[in-house]
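[1] Predicted model and sequence follow; I will ask about them next.
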Amino acid sequence: MKKMYCLLFLIIQATCAIAQQPMAVRIDSVFSLAHKRGIFNGNILIKKGGKILYEASMGYAGAGKKSMLSRDLLFDIGSVSKEFNGVSILMLQEKGLLNLKDPLSKYIRGLGKWADRVQLKHLINYTSGIPLFDPLAEEKDETIWENLRNLKDVEFEPGSAYLYNHYNVFLQMRIIEEVSGISYADFLEKNIFVPLGMNGSIVDSPTDGARMAKAFDNEFRPAAYAQGMSGWVRLTAEDLGKWVEALDHYRIISKSSYKSLSENFPGGESSLGSTGFVNGELNFHQHQGSNSNYEALIYSLPQQDILIVMMTNNQQMKVHGLKSAILGVLQNHPVQVPKKSVYLEVRERILASRTKGIAYYNQLRADRSDTYDFSFEIGDLISTGKYLHRRKHYEDAIYMFELAVKLDGKPADIAYGYEQMGNSYLGKGDKVEAIKCFQKAIKIDPDNLNAKGMVSSL
């Protein structure tokens, strides 16, 4: 009995010792385990009360394991970069140089009649209806211009549905140039980078340049950069932190402009990703972006003065889970470090062979649930379906969506599966089945306005 009490005392003593460790040490243990599990290679910046609580560079600067990351390296941040063009549009509105209700045709000439119906507000919340021409093509600016000038009409009535499309970003940049009279890169340098002291920020810094962290895959092979369009902000974690702090405390645009920019179509992202207001005050700001094995996440709690910045050159799609673990440490809640992504593990296998890929997926579920995360299985299946859809494997995509909607899940998630299934039927040219899927989505989740917009358009 005495030995049992002694053992119990030692366990309690060890638990208390861990709980009393400095917060930075506990955060470091989270990222050390994440790196060991192979789900994070990148730079991290965490601030609380305006001061750096934790900052680290963890892992390799590129393929081949030849050099380690450092805090001064730049990362591509994917769609988080769209915050800069969105904010720039609002800066110009505050100066009285444009209005979000203006039609696109007022600033960009040579487009079809559809440009009279697309307002600037539709561009910043991705409801313009401009279609995805080829989501995998390395479209350079010239190709985008050609596609826009040859476009006869938009996919749906502007404002009636949401479709994330980098053409909206491209047009915002061109409007900024038209109104300001200078290049987009020069506009950011003059109005944002220099005033905020963002000395490690460059528009279109070459991804193979000496200042960049180089993206690589899980086999430590270089990841080809697939985005041909210009205008992407690449920067350090420190600069991204400066940006978020200034933006969320209304030092760049006013509170009313911030709210305008944060408005989103139900089920879709705004130009600021996701935001929440409580009693009129900003409660949180979260934005994740990815591009060619780069991934970034910003998470801000302005009222608690907490800021989290993560940037990786080896995308594992676990930044949200790591953010939750960090918050657990900061708020003294239980902490769980994420496991590996099922989606990233199976998508290429299913693309190569649906039969073999699904067999491998079932094997992981049966034998490797200790290593791979099956906590949001419906989300992984839908993501795999979208991956197949983008590669025009529409039958395989529909199969994955059918698997997804059979699982237990939230109505909104099941409805989203049917919505994506409808998009794949459209890809096949089957409007009848597409409408049936959109109608199922609406029945399951009447708030799915995207499906309603597509039914109305079809």
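    Alright, I've got the coordinates.
[2] make it CA atoms for all contacts and neighbour counts henceforth
    Will do.
[3] I27 belongs to a helix, doesn't it?
    Yes - according to DSSP: H, G, I helix; E, B strand; the rest coil, the state of I27 is that of a helix.
[4] another one to put next to it:
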Amino acid sequence: MLIRSRAARPAIQHAASGTVAVMLSCALALPAMAQSTELSADQTAKIDAVFAEYAKPNSAGCAAGVMRDGRMLYAKGYGMADIERGVPITPASVFDIGSTSKQFAAASILLLQADGKLKLTDDARKYVPELPDFGKTITIDHLIHHTSGLRDYIGLLVLAGFSLEDVTGDAQVLSLLSRQRALNFPTGSRYEYSNTGYFLLSVIVQRVSGKNLAAFARERIFAPLGMSHTLIRDNHAMLIPNRALGYAPDGKGGFVNHLSNWEQLGDGAVQVSVDDMLHWEGNFLDPKVGGAAMVDALQTPGALDDGKPIGYARGLSGGTYRGQAYIGHGGAWQGYRAMFERFPKQRVAIAVFCNSDSASPNALSHGVADVVLADVLTTENKPGKAGTSKSVGKDAAAKPVDAAPYVGSYFDATTDTVYRIAEKDGGVVLDMSGRMLPLVSDGPGRFSVKGFPATLSFEPAGKRATGFGFSIGGEPPQKANRFEPITLAPDALRAYAGNYYSPELDATLTLTLEEGKLAFRSIRYAYADLAGPLSPAMNDTFEGPLGFLTFKRDASGRISGFGLSASRMKAIAFERRD
């Protein structure tokens, strides 16, 4: 459920570990490029402090760029693009920017509309007949605005047995999508972020233009704007000059390689440097590609079919940070994290690209905004908007909070998501499948997820909260209600054990009874992170790393199957086969 992410995990990604400290003694002496006298030495020092934990010769890191009026005010690299070879990150280092790529897929579709080759109101099945007919037209704009209801293809691939290291392309995804029997929700009735829509945009671009998205974007966007080092990775084995390699923390203070071999386009796969993003930012200020019509369309928020507005535009999403409007997009993919956001009123843009799974570029970007826009930002972020505290570069001092009213289990029936609130080390944490995410108090009953644009607003009833609203990126909150998990004896759990087959995935899943717990242990090409015990939640429901399972019974009361919900996929059908 990570917003604006290609990541397959059904939870918010790891927060950056450790306290951000100023480590100038071991900082890399990399020159800032294209600096302007508009930033003082004090300002540049404060920006460097935001990235201080990455400025080490044995660490993955980030490249950051600050742009104003189409000029680069400050650009610098922190940490290593290649740890093994000691190659430092610079503003010219090329990163996989994950879902930050989506604006380029949307721009490509808008260019084809301007060419008269398609319309945003066209039925997506006109170009992708492999999609099942779900009873209502899914338009191209539904795909763009994440209102189609289509299940997320990344989770589908994982549940079908493909690891992120396997080589997969369009064929595997289209085959899975053709097998789906249901949507997450009726088309046009809700906003729910889904990578499937943008993958399908890439398919549409190829079938309409005769060129894949990589070639089309190079010819129509990157080359005309002078983005000479930017490309879309459409071959897992291709060489990418000046690439920053992707890493993940090894849990011992070091890093391991972390790269994916998936070849799908549209929802991600753009490889770009901070330097090249200056040219893309310039196109918003003085549109040379697509003209004002395309730039306006990219930034215009969408709406549901009933006219209710949503915050997501076309590959970009708006919000407010400390009183100032911004529009941008984050990204997360195997070994990479990214954020590109624009503050239109100030004509300022900030790019933060990182090559570690542990980085939090949205928090880092807002830390840069705290410095560059200090004269116009309010003291705190407005209530109801997700953001970070005013002290992003350093951990803000946490106010003591009584965790007792909030501790417990909560269930969001809209997305079939279980949340657990726990007390840890004197603070309040959000426990999602064993991943402990610290919560920072923003006022009575209100918390933000440390390092991420997400908030929880609790509904108190006396001394005990009955539920909370969970909001990501300023979107309308999803309601989660408190429940008391049931307890089942081993004899009762045995009724759920067995083999289950999903026609929608063409995969078999086996549940076993191990050490008195129901556990998932086998799936084709087993994906290790999903294995493990399942915990009883409510009657005939379980939750765990695999997701949320809702079991069904036949007329005799015997378990006959279940629906599996996980990571932007709801109620995938499994039938008992033993």
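    Ah, there it is. Because the structure is predicted, anything quoted here is derived from the model rather than measured.
[5] Just the TM-score for the two chains, thanks.
    After superposition, the two chains reach a TM-score (TM-score structural alignment, normalised by the length of the first structure) of 0.68; 370 aligned residues with a Cα RMSD of 4.2 Å.
[6] mind checking the longest strand of the first structure?
    As far as residue count goes, and with DSSP state E defining each element, the longest strand of the first structure is strand 281-291.
[7] name the helices or strands packed onto the next helix or strand after that one?
    Once the chain leaves strand 281-291 of the first structure, the next helix or strand it forms, by DSSP states H and E, is strand 294-301. Contact analysis of strand 294-301 of the first structure by 3 or more Cα pairs under 8 Å, 6 or more residues apart in numbering; DSSP states H and E lists strand 75-76, helix 237-248, strand 281-291, strand 306-312, helix 319-330 as its packing neighbours.
[8] Out of these, which gets nearest to E146 of the first structure?
    strand 281-291 (23.4 Å; Cα to Cα).
[9] Give me the buried positions along the closest one.
    In terms of neighbour count (16 or more other Cα atoms under 10 Å), strand 281-291 of the first structure has its buried residues at L282, N283, F284, H285, Q286, H287, Q288, G289, S290, N291.
[10] now the strands: where do they sit in the stretch 51-200 of the first structure?
    With DSSP state E, counting those that start in this stretch applied, the stretch 51-200 of the first structure shows strands at 51-58, 75-76, listed in chain order.
[11] Where in the second structure does the last one fall?
    The reference is to strand 75-76 of the first structure. Mapped onto the second structure using TM-score structural alignment, strand 75-76 of the first structure covers residues 95-96.
[12] ok, R390 of the first structure touching P135?
    Yes - here R390 of the first structure reaches P135: they are 6.2 Å apart, a contact under Cα atoms under 8 Å.
[13] Between these two, which contacts overlap?
    Common neighbours of R390 of the first structure and P135, using Cα atoms under 8 Å, 6 or more residues apart in numbering, do not exist here.
[14] Leaving aside the residues adjacent along the chain, what's closest to the counterpart of K345 of the second structure in the first structure?
    For K345 of the second structure, the equivalent position in the first structure is taken to be Q303, counting by TM-score structural alignment. Excluding its sequence neighbours, the residue lying closest to Q303 of the first structure (Cα to Cα, 6 or more residues apart in numbering) is N283, at 6.4 Å.
[15] do D204 of the first structure as well
    Closest residue in space to D204 of the first structure, ignoring its immediate chain neighbours: W232 at 5.2 Å, by Cα to Cα, 6+ apart.
[16] what's the neighbour count on the one you found?
    When neighbours are counted by other Cα atoms under 10 Å, W232 of the first structure registers 22.
[17] How about R553 of the second structure?
    12.
[18] Contact partners for it?
    With contact taken as Cα under 8 Å, 6+ apart, R553 of the second structure is in contact with I559, S560, G561.
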